[in-house]
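Enquirer: Here is a sequence with its predicted model. Questions after.
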Amino acid sequence: MPELPELAALAAFLDTQLRGAVVTKVQIVSFAVLKTADPPFSGLEGEVVTGVRRFGKFISLDADGLHFVFHLARAGWIRFTDSPTDIQLRMGHGPIAARLNFSGGPGPRGLDLTEAGTKKGLAVYVVRDPSDVPGIAALGPDPFSPGFDVDALADILGSSSQQVKGLLRTQSVIAGVGNAYSDEILHAARISPFALAKSLDRTEVQRLYDAIHTVLGTAVEEAHGKAPNQLKDTKRSQMRVHGRTGQACPVCGDTVREVSFADTALQYCPTCQTKGKILADRRTSRFLK
């Protein structure tokens, strides 16, 4: 699933490519992907793109006051071309969920939203204001927003009995962080993924705050300026523990371990994060706190 760094790069890329272009055609290839009915998506056609922004894990394309907002979910991505086709797509066929064509500005452009696999989660909204999207309205603070300082993080953690791994992934608490970067942040902060949020002392809170900004900040810098087809490889190349089960931790050399759940998994280093203890591999087990 794309997270804050990749989505920031996608938003910047699309802003550069599409600002000033005119939306010429919008096709919603799967009605399940469209979550709104008013205003109609056809209202985007003929409007000029005035900017593209990221809100948490959402991207909003502003077409002169109408906003085409999308969430790529777990298996969604974008396909961008400067040689678009005007062919009419068949409903429900292939990986394309939506297609937008553009003219003017920097020249013809095409944007496909694609989704792999059978478990569909990609979502599209056409709204008059991004805050009309429920997921955006419910977002917590962005890690790079001015008000998100170490005291704000301490307040969030101190009021929660949730395990810190889950808390970092909760979009209504902190916007933009998902499974991969929460693994990386906790490894950098030397904190167990199953530590209770409110149990962290001030030193641990400071380490976690620093790790959030270091890990995400480095990833944002690495992703900036890259085309969409390069971002997945860039993300994978930076991971120290996430997706590296069985490999050596680059910090201490211990073996990276995994905890598996029904539809996801996390990775961690026992030496760096859990004082050498191996975490149980099921949600209902007695986890290390």
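Expert: Ah, there it is. Numbering: from 1, shown residues only.
Enquirer: okay, CA-based contacts and neighbour counts for the rest of this
Expert: Fine.
Enquirer: contacting residues around Arg207?
Expert: By CA atoms under 8 Å, 6 or more residues apart in numbering, the contact set of Arg207 is Ala189, Arg190.
Enquirer: same check, this time on Gln238
Expert: By CA under 8 Å, 6+ apart, the residues touching Gln238 are Ala219.
Enquirer: Helix or strand for the spatially closest residue to Lys35 that is not a sequence neighbour, just tell me which one.
Expert: Sequence neighbours aside, Tyr125 is the residue nearest to Lys35 in space, at 5.5 Å (criterion: CA to CA, 6 or more residues apart in numbering). Using DSSP states H and E, Tyr125 sits within strand 123-127.
Enquirer: and Leu208, what helix or strand is that in?
Expert: Here Leu208 is assigned to helix 202-223, by DSSP H and E.
Enquirer: Quick check: buried residues in that helix?
Expert: 205-212, 215-217, 219-220, 222-223 (16 or more other CA atoms under 10 Å).
Enquirer: Give me the number of neighbouring residues for Phe55.
Expert: Residues lying near Phe55 (other CA atoms under 10 Å) number 22.
Enquirer: Ok, the one 5 residues further on next?
Expert: Other residues within reach of Ser60 by the criterion other CA under 10 Å amount to 23.
Enquirer: for Ala188, same thing?
Expert: 21.
Enquirer: what sits against it?
Expert: Leu208, Ala211, Val215.
Enquirer: Against that first model, consider the following:
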Amino acid sequence: MPELPEVHALAVDLQHRLKGRTVERLDVTAFHALKTFDPPVSAVSGQTVRAVGRIGKFLDIMIGELHLVIHLSLAGWIRWRDSAPQGRPSPKSPIGARLVLDDGTGLDITEAGTRKALALHLVHEPQQVPGVAKLGPDALELDEAGFAEVLRGAGRARIKNVLKTQQHIAGVGNAYSDEILHAAKMSPFKSADMGPDEVARLHQAMQAALTEAMSRAEGRPASDLKKEKKSALKVHGRFGEPCPDCGNTIKQVAYSDSSFQYCPTCQNEGKTFSDRGMDRLF
């Protein structure tokens, strides 16, 4: 799933490509992805793109007085198109929607796989999108005091869940929460109710991980962002590989629809957490 650094890079790239351009039309192929009906998608025809921004993990394309707010979810992506193909996208294609500019260029909003979670909202204000309205403070805008307040409000919830829950902190997902906790040398199961020194260490790790990832991603074409993200991760998606910091084998805990990775030595005093998925095999 694209997280804050990748969505930021997409927004910067699309800002450069789209700002000041005129929209010819918005074609929606995956009608399950369109979550709004008023205003209709025809309302963007003939309108000028004013800006492209990021709200948490949402893309916000401002077209005229409207906002096309996009959540790419697990398997969605953006592909720039230098020329318009003939006709509209096939319902069987991975293209969920196509934004066509008046010169034929534009972008395809795609979704791979069978889990259909791509979401498009055409609204007058971003706060009309339920997911946006519920967002907590942006991860990069949280100072240490604000971060401490978020953790206090989460009580004894597991810190891994707090970091990736958008209502607590906007922008961090499964991958970067693994990276942040590894950098902070902190257990994913640790309670969010922690001391000030640990809060400071975790906040510093979050800011560093996200800003470094943004620096790597910004300026890259959308086609390179997924590969760049994967290559730079130290623990997430590295199950069975050596930890780059201590050399111990990276472990994971798997659930029915997700998993996370960690280093036992760096994050849990050398102890391995029980993994129900793997335990069942033995």
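Expert: Thanks, I have it. Since we're looking at a predicted model, the values are computed, not measured.
Enquirer: TM-score of the superposed pair?
Expert: After superposition, the two chains reach a TM-score (TM-score structural alignment, normalised by the length of the second structure) of 0.96; 277 aligned residues with a CA RMSD of 1.3 Å.
Enquirer: Phe80 of the first structure - that's part of a strand, no?
Expert: Yes - under DSSP: H, G, I helix; E, B strand; the rest coil, Phe80 of the first structure sits within a strand.
Enquirer: can you tell me which residue in the first structure aligns to Tyr255 of the second structure?
Expert: Taking TM-score structural alignment, Tyr255 of the second structure has Phe261 as its aligned residue in the first structure.
Enquirer: Run through the strands of the first structure in chain order.
Expert: Taking DSSP state E to define them, one finds strands in the first structure at 22-28, 49-55, 58-63, 66-71, 76-81, 96-103, 109-115, 123-127, 257-260, 265-268.
Enquirer: what's the matching residue for the residue nearest to Lys35 of the first structure over in the second structure?
Expert: Alignment note (TM-score structural alignment): Tyr125 of the first structure maps to His121 of the second structure.
Enquirer: For Gly131 of the second structure, see how far away that match is.
Expert: Between His121 of the second structure and Gly131 of the second structure the distance is 10 Å, computed by CA to CA, to the nearest Å.
Enquirer: thinking again about what came up before, for the strands of the first structure, which one sits closest to Ala189 of the first structure?
Expert: Closest of the strands of the first structure to Ala189 of the first structure is strand 265-268, at 11.4 Å (criterion: CA to CA).
Enquirer: what's the spacing between Ile87 of the first structure and Phe102 of the first structure?
Expert: As judged by CA to CA, Ile87 of the first structure and Phe102 of the first structure stand 14 Å apart.
Enquirer: Those two: which has the busier surroundings?
Expert: Remark: of Ile87 of the first structure and Phe102, Phe102 carries more neighbours, 26 against 6, as counted by other CA under 10 Å.
Enquirer: Would you confirm that that one contacts Arg19?
Expert: No - contact criterion CA atoms under 8 Å: Phe102 of the first structure and Arg19 do not qualify, at 10.3 Å.
Enquirer: Show me what Ala219 of the first structure lines up with in the second structure.
Expert: Superposed on the second structure with TM-score structural alignment, Ala219 of the first structure falls opposite Ala213.
Enquirer: Excluding sequence neighbours, find me the nearest residue to its match.
Expert: In this structure, Ala213 of the second structure finds its nearest non-sequential neighbour in Pro5, 5.8 Å apart by CA to CA, 6+ apart.
Enquirer: repeat for Gly43 of the first structure
Expert: Using CA to CA, 6+ apart, the closest residue to Gly43 of the first structure is Leu66 (7.9 Å).
Enquirer: how many other residues sit next to the aligned residue in the second structure for that neighbour?
Expert: Matched to the second structure by TM-score structural alignment, Leu66 of the first structure sits across from Leu66. Counted by other CA under 10 Å, the residues lying close to Leu66 of the second structure total 20.
Enquirer: pretty sure Leu66 of the second structure is touching His121, no?
Expert: No - using CA under 8 Å, Leu66 of the second structure makes no contact with His121, being 10.1 Å away.
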